[in-house]
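Have a look; sequence and predicted model below, questions after that.
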Amino acid sequence: MQASKLLAAGVFALSAIVPLAAGAAGYPSAPVKLVVGFSPGSTIDTVARIMGDALSTRMGQPFVVENRTGANGMIAARAVMQAKPDGYTILVSNSSSITVNPLLYKDLQYDPLKDFAPVTTVVSVPFILTINAENPRVSGVHDVKSLVELARRNPNTISYGSAGNGNLMHLAGAQLATMSGVQMLHVPYRGAAPMEAGLMSKEVDFGFDTLSGVPLIKSGKLKALAVSTAERWHDLPDVPSVAEVGYPGFDISFWVGVFAPAGTPPEVVERLNKEIALAAEDPAVRARLALQGNPSTQPSPQAFRKKIEDELKQNEALIKRANIKID
């Protein structure tokens, strides 16, 4: 009797394993949902649609974008965290939702490393340190050094805008202030577009703008002093990086990355990592991605996890140094 029970248990266990292995080997055998926590037309949404189109072609099943906006990407992250871990519900999100929100929000309801299986990044996007040259408060500013010196002479008066408290734009401004040892005034807005409008209307003196500011820079309405990444941005080749002009180690950007729910078969996660990397190497796909940021994938899911771990530590240290808090 005991032997028959053990045999039945073994058969049951095997039956549970075999479909999982078969599903991983034949993945995908049905449409895949890409859940995006940001609005249509945003960088994250656009990258998801570019990659979704490419993966649909490569893998023979539709990869369909579903926008679940709100709470700086947290609503979408929670939805994917609770989804069945079979590779058919995938999160496309940004670094702020994964490596900043967990450090600031007590009611986040997800752990970026325990509740998700990181797949890969797709693009890395710089911020652009920008001023309005017609703003009389910064009329003498022509580079990062002169901006810092102005702030040094006027402590806690020279202001920088951001897309909100704790946003990566905020962290970039705080990093510049802490590295230069000056006091600057942070002015949070409700998003990147309102912050850019604040620059245009001279409400704030500078900001780490998104790539949406490039046309304004090229038309002369805004002036770019530096980019936030270690390397220059290909569309503004004459604009130096902050690191180049006296702040080595300054390297802040936001990436767009792909995540599966924790417990997704490793074979599925590995397959997605490889297919996204191959898709990003296609010249046509790469050209489309380059309009949104620097195409940048991770060599393995493990490498992406390590990147997230490192950024969480770096951001935590910066948030403590700058005393950034969310009420």
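Looks like it arrived, so ask away.

hey, let's count contacts and neighbours off CA atoms from now on
Will do.

starting at the chain centroid, how far to stretch 203-221?
Centre-to-centre, stretch 203-221 and its host chain are 20 Å apart (CA atoms, centre = their mean, to the nearest Å).

Do me a favour and get the end-to-end distance for it?
One end of stretch 203-221 to the other measures 15 Å (CA to CA, to the nearest Å).

what about the strands in the chain?
Per DSSP state E, the chain carries strands over the ranges 32-36, 63-67, 89-94, 116-126, 128-131, 159-162, 185-188, 206-209, 223-227, 253-261, 294-295.

what does the fifth one contact?
It refers to strand 128-131. Taking contacts as CA atoms under 8 Å, 6 or more residues apart in numbering, the residues outside strand 128-131 that touch it are 138, 199, 205-211, 213, 222-228.

List only buried entries from those residues.
With burial judged by 16 or more other CA atoms under 10 Å, the buried subset of the contacts of strand 128-131 is 138, 199, 205-211, 213, 222-228.

quick one, helices of the protein?
For the chain, the helices defined by DSSP state H occupy 2-25, 43-59, 74-81, 95-99, 101-104, 144-153, 168-180, 192-200, 214-218, 266-281, 283-290, 301-322.

helices and strands around the fourth one, which ones?
Identification of packing neighbours for helix 95-99 by 3 or more CA pairs under 8 Å, 6 or more residues apart in numbering; DSSP states H and E yields strand 253-261, helix 301-322.

Quick one: work out the angle between the shortest one and helix 168-180.
Note on geometry: by axes from the mean of the first three to the mean of the last three CA atoms, to 10 degrees, strand 253-261 and helix 168-180 are set 130 degrees apart in direction.

buried ones in strand 253-261?
By neighbour count with 16+ other CA under 10 Å, strand 253-261 contains the buried residues Ser253, Phe254, Trp255, Val256, Gly257, Val258, Phe259, Ala260, Pro261.

Between the residues you listed, which sits nearest Ser42?
If you rank the buried residues of strand 253-261 by distance to Ser42 using CA to CA, Val256 comes first, at 11.2 Å.

quick one on the thing from earlier: among the helices and strands packed on helix 95-99, which is the most enclosed?
strand 253-261 (a mean of 25; mean count of other CA atoms under 10 Å).

Pull the residues that contact that strand.
For strand 253-261, contacts defined as CA under 8 Å, 6+ apart pick out 44, 47, 80-85, 87, 89-96, 115-127, 168, 228-229, 269.

now that strand and strand 89-94, what's the angle there?
Using the same axes, to 10 degrees: strand 253-261 against strand 89-94 is 170 degrees.

put this beside the first:
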Amino acid sequence: MKTSSTHKTRRLLTLSALSLATGLSLLAGAPAQAQGNKPIRLVVPYAPGGPLDIVARALAERVKDKLGVVIIENKAGAGGNIGADLVAKAAPDGQTLVMGAVATHAINPWLFSKIPYDPIRDFTPITLVARVPNVLVMNTETAQRLKIESVADLVAYAKKNPGKLNYGSGGNGSAGHLAGEMFKAQAGVFMTHIPYSGGNPAQLALVSGQVDLNFDNLASASANIKSGKLKALAVTTAKRSPAQPETPAIAESPAALGLSKFDINTWFGIFGPAKLAPETVKTLNAAFVEALNSPEMKSRMAALMAEPAPSTPEQFGAFVKSELAKYEGVVKRSGAKLD
């Protein structure tokens, strides 16, 4: 009896040890909040209410069953640099993430003389979240007066009349400004850039005829396109946008125009601090990718004219590096600097 009891005790102890080891192994790869019941902080480096913030909040709701509570924390300032830096310097435990964007990780490193983080070394890519197309729009009356119906017409007119066309943007170094600079460089034309203090003033200037054309956010411009106040010549992404499939892409223009590789858009994605454990990255990626593929998120994205773009961490990391390299030349050609 004593021997049997000893064997049973040893067996129970062995099973308990195995269970504990398995549990510890699983916890090692899980975000820290799952271990300590602390919420994950998803930092949005911009003010509340914009497309990036809206998508972040929708994602937080979708992933709570897999990751637990996710709290959105808006940390606006310095073009997104303040929020991004907060996460760059956070502990690599999966508890603090950032919804980074083309500005924080591809444009700002060239636009600002100094930023407090390295966009590659100081972050761990989790997944690309979405792309938001921009659209080349003209004041409709201006387009009719100048007989411009297409990108080819625009380039032809600009070459015959250098400097006569102007375009507005939300400011020096903004997405609209840089899209215009890329267009000028690839098409070999000159147009005067007129910066405004934000996207809304730039759009009002276009609608009122103070400027001839803009490279605007598709979601922002869509109402004026539908009303006929603005004429959409082309979207700036490599392919047509599902949100407005009747509008061609700039890259579809005749090859002779030199725009066949034109591809510029607003994108955003989720990053953690550098040195996140591979299992943590895997857990986070799986949860966010599943959420992005859900019908509900696709519907929410469509309302914002954003295109879901879930990816592997490796794909996202390679994409960010390519975007950083692309914008180096664009920003330098533009001459834009912010400090």
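That came through fine. Just so it is clear, the model here is predicted, and its values are computed rather than measured.

Can you pull the TM-score for these?
After superposition, the two chains reach a TM-score (TM-score structural alignment, normalised by the length of the first structure) of 0.88; 307 aligned residues with a CA RMSD of 2.0 Å.

Of the strands of the first structure, which is nearest Thr57 of the first structure?
Closest approach to Thr57 of the first structure among these is made by strand 63-67 (9.3 Å; CA to CA).

can you pull the contacts of the equivalent of Val269 of the first structure over in the second structure?
Residue pairing (TM-score structural alignment): Val269 of the first structure is matched to Val281 of the second structure. Applying CA under 8 Å, 6+ apart, we find Val281 of the second structure in contact with Gly94, Ile126, Pro313.

Would you mind measuring from Arg137 of the first structure to Ala174 of the first structure?
20 Å.

The two - which one has more neighbours?
Ala174 (25 against 16; other CA atoms under 10 Å).

Quick check: nearest residue in space to the counterpart of Gly73 of the first structure in the second structure, chain neighbours excluded?
Alignment note (TM-score structural alignment): Gly73 of the first structure maps to Gly80 of the second structure. Leaving aside its chain neighbours, Gly80 of the second structure sits nearest to Pro45 (4.7 Å; criterion: CA to CA, 6 or more residues apart in numbering).

What lines up with that neighbour in the first structure?
In the first structure, the residue paired with Pro45 of the second structure is Gly37, using TM-score structural alignment.

contacting residues for the residue lying closest to Glu244 of the first structure once chain neighbours are set aside?
Among residues not flanking Glu244 of the first structure along the chain, Ala230 sits closest, at 7.8 Å (CA to CA, 6+ apart). Ala230 of the first structure is in contact with Ser241, Val242, Ala243, Glu244, Gly249, Phe250, Asp251, counting by CA under 8 Å, 6+ apart.

Looking at the second structure, name the residue matched to Ala230 of the first structure.
Match for Ala230 of the first structure (TM-score structural alignment): Ala238.

Repeat that for Leu185 of the first structure.
Per TM-score structural alignment, Leu185 of the first structure is aligned with Thr192.

From Ser174 of the second structure, how far out is its match?
Per CA to CA, Thr192 of the second structure is found 15 Å from Ser174 of the second structure.

which of these two has more neighbours?
In this view Thr192 of the second structure and Ser174 are compared by other CA under 10 Å, and Ser174 has more residues nearby, 22 against 17.

In the first structure, what residue corresponds to that one?
Checking TM-score structural alignment: Ser174 of the second structure goes with Asn167.

which residue sits closest to that match, ignoring its sequence neighbours?
Closest to Asn167 of the first structure by CA to CA, 6+ apart is Ser96, at 6.7 Å.

what's the neighbour count on the one you found?
Residues near Ser96 of the first structure, counting by other CA under 10 Å, number 20.

Who are the contact partners of it?
Asn167, Leu168, Phe254.

Which residue in the second structure aligns with it?
Using TM-score structural alignment, Ser96 of the first structure pairs with Ala103 in the second structure.

go on, Glu203 of the first structure?
So Glu203 of the first structure corresponds to Gln210, using TM-score structural alignment.

Show me which of the contacts of Val281 of the second structure is closest to Thr22 of the second structure.
Looking across those and measuring by CA to CA, the closest to Thr22 of the second structure is Gly94, at 20.2 Å.

Surely the closest one touches Pro278?
No - contact criterion CA atoms under 8 Å: Gly94 of the second structure and Pro278 do not qualify, at 10.5 Å.

When these two are compared, which one has more neighbours?
A count of neighbours by other CA under 10 Å puts Gly94 above the other of Gly94 of the second structure and Pro278, at 25 against 12.

which position in the first structure aligns with the more buried one?
By TM-score structural alignment, Gly94 of the second structure lines up with Gly87.

Quick check: its match touching Val268?
Yes - using CA under 8 Å, Gly87 of the first structure is in contact with Val268, at 6.4 Å.

Return the set of buried residues in stretch 34-50 of the first structure.
Across stretch 34-50 of the first structure, burial judged by 16+ other CA under 10 Å covers 34-40, 43-50.

swap in stretch 129-142 of the first structure?
Residues Leu129, Thr130, Ile131, Asn132, Ala133, Asn135, Arg137, Val138, Val141 are the ones in stretch 129-142 of the first structure that count as buried (16+ other CA under 10 Å).

So the closest residue to Ala205 of the second structure other than its chain neighbours versus Glu61 of the second structure, what's the distance?
Spatial nearest neighbour of Ala205 of the second structure, chain neighbours left out: Val211 (6.0 Å); criterion: CA to CA, 6+ apart. Distance of Val211 of the second structure to Glu61 of the second structure, computed by CA to CA: 41 Å.

Next: Val55 of the second structure.
From Val55 of the second structure to Glu61 of the second structure the distance is 10 Å (CA to CA).

Next: Thr236 of the second structure.
Applying CA to CA to Thr236 of the second structure and Glu61 of the second structure gives a distance of 31 Å.

cool, Arg240 of the second structure as well?
30 Å.

Among the two, which residue is more densely surrounded?
A side-by-side neighbour count of Arg240 of the second structure and Glu61, using other CA under 10 Å, places Arg240 first with 19 against 14.

residues in contact with that one?
Neighbouring residues of Arg240 of the second structure by CA under 8 Å, 6+ apart: Glu246, Thr247, Pro248, Ala249.

Please consider this matter closed, and thank you.
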